[in-house]
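Q: My questions are about this predicted structure, shown below with the sequence.
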Amino acid sequence: MAMDYGDYGRAEARRAHHRVPAVLRAPLEGRTWREFLYLLLSLPMAVLTFSFAVTMTTAGIALLITFVGVPVLAAALVGVRALGAVERARARVLLKLEISEPEPVRPRNGRTGLMSWVGALLKSGVSWRHVLYAVLHLPWAIGAFTVSVVMWSVGWALFLYPAYWWMYPEWWGQPGMQFGGDSEHDAGLFVDNPFEIGVTCVAGLLVVLATPWVIRGLASVDRLLVSGLLGPSRLAERMWELEEDRGVVVDTAAADLRRIERDLHDGAQARLVALAMDLGLAKEKLEEDPEAAARMVDEAHGEVKLALQELRDLARGIHPAILTDRGLGPALSALAARCTVPVQAEVDLPARPAAAIEGIAYFTVSELLQNVSKHSGARSARVDVWHSADRLMLQVWDDGRGGASTTGGSGLAGLAERLGSVDGLLVVDSPEGGPTTVTAELPWRG
């Protein structure tokens, strides 16, 4: 869920390069031609989908009085889902519509077998939404096809009329393009003088300029139909998000446990083992050489202090006591004081958020300040935390070299995933040369 403001800057720069107004560019833009092609292909696809869906579905329902109706109806739903996959692919290519695949057919209670799968297929809301799409799309496709083709052909025909006007008297034996007239006594209007030709050209130009926007409006309705009826339901999307978030949380917890085990094994545990050996040697020398034993005990006392400090640091890495006892403000102030770069921390919160959110906010700032210390080359940094509506906002700024990104498997990418697992958001603004501003949002959940 991270967002890179550098991409927005580059997009704005590209738009600034366009000296021609959008209304004049639209008829020749690739988007217009792609969407026009989509509307053209929609009619044959809609006829095919409608014919298959209505024929097979009605046949299956009519035959339900016999056993044959069930497989026919199942085949109808399988077919419309396959055609729906084609429609989603067409929308991705021509409409640039990013749409997820709908949830697959899954028998409930872990059952297996053909009949269980058929039963799940018949009960699937996704399958019946595909049938509804097939029914609704045909009338819409007919109207969109007619409007887009008529406007496109009439607009260009009128606009380009000065280029082919000479063909009428030369080849077709009439003064010019004819408007109206249906009998020998009513010949209608022939566009054959410079003024009329110019007016026709201007009218055609107006239609040409309006057609792309009409096409885009028609295509937007198709986007709604495809995303609303052929995509996954909101409940399914939310379920998948929660499953992904749960996976991120499980992976993060497992990584934290491995880190704690490694720190204990390589740090305090190894030091305590060495300490036990030193005390054993000191005990053996106690009667033979009391002074040497005293020196060894003194050295062991120093090792005990170091081991205790390592255990305190490890406990602080799991969950700092100051955060539990005094809250986010004092905890972040202590965190800023330990940073190798001078950090100014300001926390403005009306109350304490939920303990889990408070812990995530603390470790987010901790990781960001570690990045500032190790990678930024900054001379100063600032941490701001505040409450906005139902969100906990935190921002870490530094005057370092910049270039930070959430792409390429960086630490910021992992941090963005962890925040996303609790419906959070990470935004990185870090141009080359700095400064870097990282903004995080978390749900308040007080």
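A: Done, it's in.
Q: drop to CA atoms for contacts and neighbour counts, all remaining ones
A: Will do.
Q: can you give me the strands in the stretch 301-446 of the chain?
A: For the stretch 301-446 of the chain, the strands defined by DSSP state E, counting those that start in this stretch occupy 343-348, 381-388, 391-398, 425-429, 436-443.
Q: ok, Trp117 - contacts?
A: Trp117 makes contact with Val105, Arg106, Pro107, according to C-alpha atoms under 8 Å, 6 or more residues apart in numbering.
Q: Just the element for it, please.
A: helix 114-123 (DSSP states H and E).
Q: from the chain's centre, how far out does that helix sit?
A: Remark: helix 114-123 is offset 32 Å from the chain centroid, using C-alpha atoms, centre = their mean, to the nearest Å.
Q: and the angle from whichever helix in the chain runs longest to helix 114-123?
A: If you go by DSSP state H, the chain has its longest helix at helix 125-159. Going by axes from the mean of the first three to the mean of the last three C-alpha atoms, to 10 degrees, helix 125-159 is angled at 50 degrees with respect to helix 114-123.
Q: who does helix 125-159 touch, helix- and strand-wise?
A: Counting contacts by 3 or more C-alpha pairs under 8 Å, 6 or more residues apart in numbering; DSSP states H and E, helix 125-159 is packed against helix 30-62, helix 69-94, helix 194-225.
Q: So what's the residue count around Asp325?
A: 10 (other C-alpha atoms under 10 Å).
Q: Make TSV out of the helices and strands packed on helix 125-159 and add mean neighbour count and distance to Arg246.
A: Below are the helices and strands packed on helix 125-159 laid out as TSV (neighbours: other C-alpha atoms under 10 Å; distance: least, C-alpha to C-alpha, whole Å):
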stretch	mean neighbour count	distance to Arg246
helix 30-62	19	38
helix 69-94	19	28
helix 194-225	18	30
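Q: What are the buried residues along stretch 267-276?
A: Neighbour-count burial for stretch 267-276, counted by 16 or more other C-alpha atoms under 10 Å, picks out Gly267, Ala268, Gln269, Arg271, Leu272, Leu275.
Q: ok, and what's touching that stretch?
A: Leu264, Ala300, Glu303, Val304, Ala307, Leu308, Glu310, Leu311.
Q: alright, now check it against this:
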Amino acid sequence: MSIDTKSDGGRTRARGMGLAAVRGLALALISLPGAVLCFVLSLVSLALIPIGVGIVTTPWVLTGVRTFADWRRVLAAEWGGVRIPPAYRPLPKSANPWTRTFGMLRDPATWRDLLWLPVDMTAGFITALLPAVLLFYPLEGFAIAAGLWRVLPDGYWYGFVPVTGQASALGAGALGLVILFFAHFLTTPLLQAHFRLTGAVLGSNQGELAERVRVLTETRRDAVDTSAAELRRIERDLHDGAQARLVAMGMDLGTIEMLLDKDPAKAKQLVAQARRSSADALSELRDLVRGIHPPVLAERGLGDAVRALALRLPVTTEVTVELTGRAEAPVESAAYFAVSEVLTNAVKHAGADRIWIDLHHTNGMLRITVTDNGRGGAVIGAGSGLAGIERRLGTFDGVLAVSSPAGGPTMVTMEIPCALS
């Protein structure tokens, strides 16, 4: 069993080496001409600004540079796992060339792009090409040792080995073997170094902080709006529900007080009516409290609260809970009401007759998946319930993903970063 494991590990490493070498070679061959072209066009366009021509050409050239840089950001994330968020300042869509040119030139991200181009042409090109060299160059040494030396011109060198005969050819093969040995350990790290170099030049902590501030500002505004809307709903429910019933009860009690001596039978009827009104008012208050923060959520936690939700649904619902503890109360509340909204949509709009709910916590992330066999077609859009759920989760840096092809099924996945107590 251990031999098979080692063999699988060796094949996996070999595939990783080959993939890193091919990707590095592709980056070196494709990105070098692109970087040179972008750099030359940028210099020419900036030089033409004083005579007015550059005012027109610079926005187009810098937009091309940004597109090229964004493409490399995508490759860094997909091939190297290095995330390089763009931090470009927004420009007015209807801005004239003058405004766009100097707006882009005042953006620090523009100068980071222009600084990155010569770095990518030099150090970036070398770090991208080295993985392919380390993996493919030894093949030449092996070919020389196998007899290729006979057709090589005099004075041919393989690395630092002069190839003059069979003995030196075997030395070239040995050198190729040494290079292949180092390739085994360095091919993938070198490609990672290329992407980290790209991130070091293109990335900006200031840009990440600015993006973080923007997201926090939006989520704070959404949280304030949601809280205000919730308070208005509570006020409306109290005014139209329990408060109205309590006022009616007070009027009934006043009437009963006058009728006790004159018409005891009528007073008895009004007492029964007041008792029913008090029971209805109590039921409405309980429903209102449950809508604010369900008692089962406070007492038993998110898992049991979601199970209680499922029991009240008119469709068959399966709930799977794998939680080893409890999250903070605000996180539990947000998750509970998000699940409640998704279930309401599944019952009312999707026409589902079966729902599956899965809750689990892994790697510091609370993950909730709600799947139904309804008609599908759900989208996150302005004014939809899913958009409201996304805003609610965004307050806690949570995310919402929806997969809902026409005809179903619909899968709604919610993730909230949190720790369990």
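A: Ah, there it is. For clarity, every value in this text was computed on a predicted model and none was experimentally measured.
Q: Could you get me the TM-score between them?
A: Overlay of the two chains. TM-score (TM-score structural alignment, normalised by the length of structure 2): 0.60; 349 aligned residues with a C-alpha RMSD of 5.4 Å.
Q: what's the average distance of the helix holding Trp117 of structure 1 to structure 2?
A: Here helix 114-123 of structure 1, set against structure 2 after superposition, deviates by a mean of 2.5 Å using mean C-alpha distance after the TM-score superposition for structure 1.
Q: Measure how that helix sits relative to helix 69-94, angle-wise.
A: 60 degrees.
Q: Just tell me which of the strands of the stretch 301-446 of structure 1 ends up closest to Ala13 of structure 1.
A: The closest of those to Ala13 of structure 1 is strand 425-429. By C-alpha to C-alpha, the value is 16.3 Å.
Q: Number of residues surrounding Val402 of structure 2?
A: Using other C-alpha under 10 Å, Val402 of structure 2 is surrounded by 18 other residues.
Q: three-state assignment of the closest residue in space to it that isn't next to it in sequence?
A: Sequence neighbours aside, Val412 is the residue nearest to Val402 of structure 2 in space, at 4.6 Å (criterion: C-alpha to C-alpha, 6 or more residues apart in numbering). What DSSP: H, G, I helix; E, B strand; the rest coil gives for Val412 of structure 2 is strand.
Q: residue contacts, Val412 of structure 2?
A: Neighbouring residues of Val412 of structure 2 by C-alpha under 8 Å, 6+ apart: Val342, Thr369, Val370, Thr371, Leu400, Ala401, Val402, Ser403.
Q: How many residues are close by the last one?
A: The one in question is Ser403 of structure 2. Neighbourhood size, Ser403 of structure 2 [other C-alpha under 10 Å]: 16.
Q: residues in contact with the residue lying closest to it once chain neighbours are set aside?
A: Residue nearest to Ser403 of structure 2 in three dimensions, not counting chain neighbours: Met411, with 5.1 Å by C-alpha to C-alpha, 6+ apart. Contact partners of Met411 of structure 2, counting by C-alpha under 8 Å, 6+ apart, are Thr369, Val370, Thr371, Asp372, Val402, Ser403, Ser404.
Q: To what extent is the second one buried, counted in neighbours?
A: Val370 of structure 2 has 21 neighbouring residues, counting by other C-alpha under 10 Å.
Q: Surely it touches Ile357?
A: Yes - at 4.6 Å, Val370 of structure 2 counts as touching Ile357 under the criterion of C-alpha atoms under 8 Å.
Q: And the nearest residue in space to Ala46 of structure 1 that is not next to it in sequence, how far from Leu132 of structure 1?
A: Excluding its sequence neighbours, the residue lying closest to Ala46 of structure 1 (C-alpha to C-alpha, 6+ apart) is Leu138, at 4.9 Å. The spacing between Leu138 of structure 1 and Leu132 of structure 1, counted by C-alpha to C-alpha, to the nearest Å, is 11 Å.
Q: More neighbours: those two, which one.
A: A direct count of neighbours by other C-alpha under 10 Å for Leu138 of structure 1 and Leu132 places Leu138 higher, at 21 against 18.
Q: residues contacting the aligned residue in structure 2 for that one?
A: For Leu138 of structure 1, the aligned position in structure 2 is Met121, judged by TM-score structural alignment. Residues in contact with Met121 of structure 2, defined by C-alpha under 8 Å, 6+ apart, are Leu32, Ala35, Val36.
Q: contacting residues around the second one?
A: Just to be clear, that refers to Ala35 of structure 2. Per C-alpha under 8 Å, 6+ apart, neighbours of Ala35 of structure 2: Leu117, Pro118, Asp120, Met121.
Q: Surely the third one and Leu32 touch.
A: What it means is Asp120 of structure 2. Yes - at 7.4 Å, Asp120 of structure 2 and Leu32 qualify as touching, with contact defined as C-alpha under 8 Å.
Q: what's the closest non-adjacent residue to Asp245 of structure 1?
A: Leaving aside its chain neighbours, Asp245 of structure 1 sits nearest to Ser421 (4.2 Å; criterion: C-alpha to C-alpha, 6+ apart).
Q: whoops, Leu115 of structure 2 was the one
A: Using C-alpha to C-alpha, 6+ apart and skipping residues adjacent in sequence, the residue nearest Leu115 of structure 2 is Val201, 7.5 Å away.
Q: count of neighbours near the one you found?
A: 17.
Q: For it, pull up the helix or strand it's in.
A: Using DSSP H and E, Val201 of structure 2 falls within helix 166-202.
Q: Nothing else from me, thank you.
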